[in-house]
Structure formats: C-alpha cells, structure tokens
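>>> my questions concern the predicted model and sequence given below.
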Amino acid sequence: MRVIVADDAVLFREGMARILAEEGFDVVAQARNSAELVGLVRRDTPDVVITDLRMPPGFADEGIEAAAEIRSFAPQVGLMLLSQYVEVHHVLRLMEEFDGAVGYLLKDRVSDLGAFAVDVRRVAGGEVVIDAELVSRLVGRRRERDPLAELTHREREVLSLMAQGLTNAALSEELVLSPKTIEGYVRSVFTKLGLEPGEREHRRVQAVLRFLRWQ
C-alpha cells in the first residue's frame, strides 16, 4: 500500500515513515507543508495520505484543507489526519464533508503500531476512523435536553463504537453479540433518533453526527 506522509516536524515525519515501512507500507514521498503535500499527490497519487492537521504557515487547519483539496481531484485516496488536540469541529467537518475513507487520530495513538496500521488500512478501505480517546471524552460530557437521553446504556455503547467507525460486524465482535442482535440495537438507535430511511441521507452518518454534536 502506497503512502505519502506530511508533517512539518522532520523527526516525527521520519519516524512515521520508518514505522509505516516496518508495518509493510510503501512510503513513496514526504511533505513538509500542505502545499507540498497537494503537489506530491497530484504528481504521484498514493493509496493513503497521512497528514498532520496543523502545518505551516498558519498552524491552524492546513492539513484538513489539503485533505479537502485532495478529495476534490483524487477521491479514491484515503485521508488520515493526525493531531495533538481533540477538536470536535474538525471531526464534524470530516463526517459532514467527506464521503468515507477518512480518519482523525491523536498522535499518541501512533505509539500502538499494530492498531495504527489497522486504522490506516481501514481508511484506505473506505471506512471512517475516529480516535477512541475523542469519543470517550465526548461520552463523559453532558448537556441539558440531551436528544440521546432516550437511548439505553447498550444503545449508547453501540452508537459510541459506531462513532469510532466500527461496522456491524466489528460491533458484533467487540461486544460479543450476534449480528442479528447488533442489527436490532442499530435499528433501535435510528428509530429513537428519528432517522427514517431515505435516499439522500446515510442514517449511520447522521446518527454519529448527532452523537458528536450533543455530547
């Protein structure tokens, strides 16, 4: 699997490239900033881009802006964004504007090489991967008039794992429940959140968006 890595910190960038190589990835190029990243992808399209969210010149959202530009001309490329910070608005943008094959992980997650490699491959395969730490922090927060209040503990657990990008099959394995039982919980979540079947909206994505906004 061919990968391009982008980060302004040379030590982190080189370390990332070495880690990926050890996990069987082919790191075809490295970028120091968002403009260089976009140019590299235009010249030699990889399977996945792994980029820091904050890069020069502004150290704000250059990584996600580069990801949006890449998605506009190379929609088949998986996009994995890394950050030192938990920033919910960036996660919401990924969920709303990108049609799958995206991920948001905290940089600390990279220390678990096996899990990181799995997440990169999931993004390359079209899945959405959200850092478990982000989801767990959101779960711990509460708001008045919570629209998720009708969900049972198990239904909230299912929705929390859905927010991390787990499919029904993965939910079944994670919770040690039959696929049919998982399907029942997912249907119940959709029903309680008022998400009716429709051609224009993906109910799974809409459920996760509500979860992220109201935690």
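Nice, thanks for sending it over. Numbers count the residues shown, from 1 in each chain.

>>> when you work out contacts or count neighbours from here on, use the C-alpha atoms and nothing else.
OK.

>>> the residue nearest the centre of the chain: what secondary structure?
Central residue of the chain (CA atoms, centre = their mean): Gly103, 2.3 Å from the mean position. Here Gly103 is recorded as strand under DSSP: H, G, I helix; E, B strand; the rest coil.

>>> which residues touch it?
When contacts are counted by CA atoms under 8 Å, 6 or more residues apart in numbering, Gly103 touches Leu79, Met80, Leu81, Leu94, Asp119, Val123, Val128, Val129, Ile130, Asp131.

>>> for the host helix or strand of Ala29, buried residues please.
Per DSSP states H and E: Ala29 is located in strand 26-31. Within strand 26-31, the residues that count as buried by 16 or more other CA atoms under 10 Å are Asp26, Val27, Ala29, Gln30, Ala31.

>>> could I get those as JSON lines with distance to Val10?
Below are the buried residues of strand 26-31 laid out as JSON lines (distance: CA to CA, whole Å):
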{"residue": "Asp26", "distance to Val10": "18"}
{"residue": "Val27", "distance to Val10": "15"}
{"residue": "Ala29", "distance to Val10": "13"}
{"residue": "Gln30", "distance to Val10": "10"}
{"residue": "Ala31", "distance to Val10": "9"}
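
>>> next up, a second structure to put side by side with the first:
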Amino acid sequence: MRIVLAEDLVLLREGITRILAGEGHEVVAAVADAESLVRAVVEHRPDITIADVRLPPGFSDEGLRAAIRLRERHPAEPVLILSQYVEAGYAAELLSDGAGGVGYLLKDRIGELDEFLDALERVATGGTAMDPEVVAQLLNRGRRRGPLAALTAREHEVLDLMAQGLSNQAIADRLVLALVSVEKHIGSILTKLELPPGQAVHRRVLAVLAYLDRAADRPLTPAPRAPSGADPAGPAR
C-alpha cells in the first residue's frame, strides 16, 4: 500500500515508516503537521493515511480535523487515526459520515504488529477498526444497564468484536465459532439492543458505539491512558 503518515515525533515517525517498509508498504510522504498532511494527501492520493490526533501548531485535535476535511473533499478516503489516550468521542466523530474506511487506534497498538497491520488492511479496504480499549471503556460503563445486562457472556464477546469493526467471518475466526453461530449471536444482539439488522459493517459499528454511549448515561469523555513508563503527570500527546 501507498501511505501518507503524519506524526510530529521524529523517532516515532521514522519507526512507523520502517515498520511499514518492512511489511512491503511504501510511505510516500511522512510529515509533521496538519497542513502538510492535507497537502501530501492531495498530492499523492495514497491508499491510506495514518495521522496522529494531535499535531502542530496547537497539539489538540489538528490531525483529526485534517482527516475529516480530507474525507469531506474525497468521501471514503481511508484514514487511520492514532492517539496516545483513549478519547472515545473521536471514534464516533470519525464514523459519523457513515462511509467506512476509518480507524482509531492507540499508539501502543503499533507494538502489537499483527493487530496494527490487520487494522491497517481493514481500513484501507473500506472497513472499520476501533481500538479494543475504546470499546472496552464503553462496554464497562454500560454493561450493567438496560438491555446490555440481558446479553449472554458469548454475546458480550461478539458485541466487543462487532464494535471493533470485525466482519462476521473475522469474529468467527477469532472466537473459533461457525459463521452461522456468529450470525445468530449478532441477530440476537441487534434484537435485544433494538438496533437495525443487516447493515454494512461500518454502519453497524457506528450504531453499536452510539448505543454504548447512550447506555453509559453520560457523554463520551477522554479517559487518559498513560503509556508504559510514562509520567502520568506529563503533557498530553
């Protein structure tokens, strides 16, 4: 795949570039700020863009805003957003256009190479990839309330993987289940949660995340997750 990468930290930018090159991908542009990101994507039209949420000059959500601008110009432009912390509201915002081809991962996930590459492939081919910790945060906040409490243990497992953006077949492979069993579990989940059946995977993810947000009884808010060895009192990245 041809990839545009936006990350202001030089060591991380170079590290991701080398990882991707080692897997046979080409980083056609590696930039450090949001404006350069937009220019690079317009120039190179990559197969997928990987961008940090927080980029210069403001280090707030410039990377996310740039990605949304790009998708407004070029609908379904595949974008994988990286963040240092779980900020679940960004996941819903990325999914809100309903077009698919979006992902939101913690930077720690890069070290789990198989998961990172799987997410990259899913997003590049129009799928969805939500970080397991984002989904876990929502599930843990809402699982004791309302219809979520009526789900079986297996249905909770399936719901978790649904919300991450896995296809029915991928869920079956992950849980070592027959595809027909997964389809039955999903049908039961959608019925219990009163969600529309038969949706495309990315729309299904959006519906599930929206439901989990409502079940949590409060709006999505950032929940810092300090990286291993980092000073939790240090500046947010």
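Arrived safely, thanks for sending. Computed from a predicted structure; not experimentally measured.

>>> work out the TM-score between the chains.
For this chain pair, the superposition-based TM-score is 0.91 by TM-score structural alignment, normalised by the length of the first structure; 214 aligned residues with a CA RMSD of 2.1 Å.

>>> re earlier: for the strand holding Ala29 of the first structure, what is the distance to the chain centroid?
Computed by CA atoms, centre = their mean, to the nearest Å, the separation of strand 26-31 of the first structure from the middle of its chain amounts to 21 Å.

>>> mean per-residue distance, that strand to the second structure?
Once the two are superposed, strand 26-31 of the first structure sits an average of 0.8 Å from its aligned residues in the second structure (mean CA distance after the TM-score superposition for the first structure).

>>> residue contacts, Asp204 of the first structure?
Careful, residue 204 of the first structure is Arg; it's not Asp. Here Arg204 of the first structure is in contact with Met162, Phe190 (CA under 8 Å, 6+ apart).

>>> from Leu212 of the first structure, how far off is it?
13 Å (CA to CA, to the nearest Å).

>>> Ala9 of the first structure now?
Ala9 of the first structure is 30 Å from Leu212 of the first structure, by CA to CA.

>>> those two - which one has more neighbours?
Legend: neighbour count by other CA atoms under 10 Å for Ala9 of the first structure and Leu212, higher for Leu212 (20 against 13).

>>> doesn't that one fall inside a helix?
Yes: assigned with three-state DSSP, Leu212 of the first structure falls within a helix.

>>> quick one: residues contacting it.
With CA under 8 Å, 6+ apart, Leu212 of the first structure has these contacts: Val88, Leu92, Val135, Leu138, Ala163.

>>> now do Val135 of the first structure
Contact analysis of Val135 of the first structure by CA under 8 Å, 6+ apart lists Ser160, Ala163, Gln164, Leu212.

>>> which of the residues you listed sit farthest apart?
Gln164 and Leu212 (10.7 Å; CA to CA).

>>> returning to that earlier point: restricted to strands, list the contacts of Leu212 of the first structure.
Taking DSSP state E, every one of those sits outside strands.

>>> ok, of these, which one's closest to Arg43 of the first structure?
Leu92 (29.7 Å).

>>> in the second structure, what residues pair with stretch 123-133 of the first structure?
Mapping stretch 123-133 of the first structure onto the second structure (TM-score structural alignment) gives residues 123-133.

>>> now that stretch: how far from the chain's centre is it?
The answer for stretch 123-133 of the second structure is 5 Å, by CA atoms, centre = their mean.

>>> same check, this time on stretch 71-86 of the second structure
9 Å.

>>> residues near Gln84 of the second structure, how many?
Residues contacting Gln84 of the second structure under the criterion other CA under 10 Å number 19.

>>> re earlier: need the counterpart of the residue nearest to the centre of the first structure in the second structure.
Gly103 of the first structure maps onto Gly103 in the second structure, by TM-score structural alignment.

>>> tell me the spacing between that match and Leu177 of the second structure.
Gly103 of the second structure is 25 Å from Leu177 of the second structure, by CA to CA.

>>> just the ones of the contacts of Leu212 of the first structure in helices?
Val88, Leu92, Val135, Leu138, Ala163 (DSSP state H).

>>> select only the buried ones of those residues in ChimeraX?
Burial among these is assessed by 16+ other CA under 10 Å; the matching ChimeraX selection reads:
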select :92,135,138,163
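
>>> tell me where the first structure has helices.
10-22, 34-43, 62-73, 88-97, 113-124, 132-139, 153-163, 168-175, 179-192, 203-213.

>>> how far out from the middle of the chain is the first one?
For helix 10-22 of the first structure, the distance between its averaged C-alpha position and the chain's averaged C-alpha position is 20 Å (CA atoms, centre = their mean).

>>> mean deviation, that helix versus the second structure?
Counting by mean CA distance after the TM-score superposition for the first structure, helix 10-22 of the first structure comes out at 1.0 Å.

>>> mind listing what's buried along that helix?
Arg13, Met16, Ala17, Ile19, Leu20.

>>> could you export those as JSON lines, including distance to Val186 of the first structure?
As requested, the buried residues of helix 10-22 of the first structure are arranged in JSON lines below (distance: CA to CA, whole Å):
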{"residue": "Arg13", "distance to Val186 of the first structure": "39"}
{"residue": "Met16", "distance to Val186 of the first structure": "36"}
{"residue": "Ala17", "distance to Val186 of the first structure": "38"}
{"residue": "Ile19", "distance to Val186 of the first structure": "36"}
{"residue": "Leu20", "distance to Val186 of the first structure": "35"}
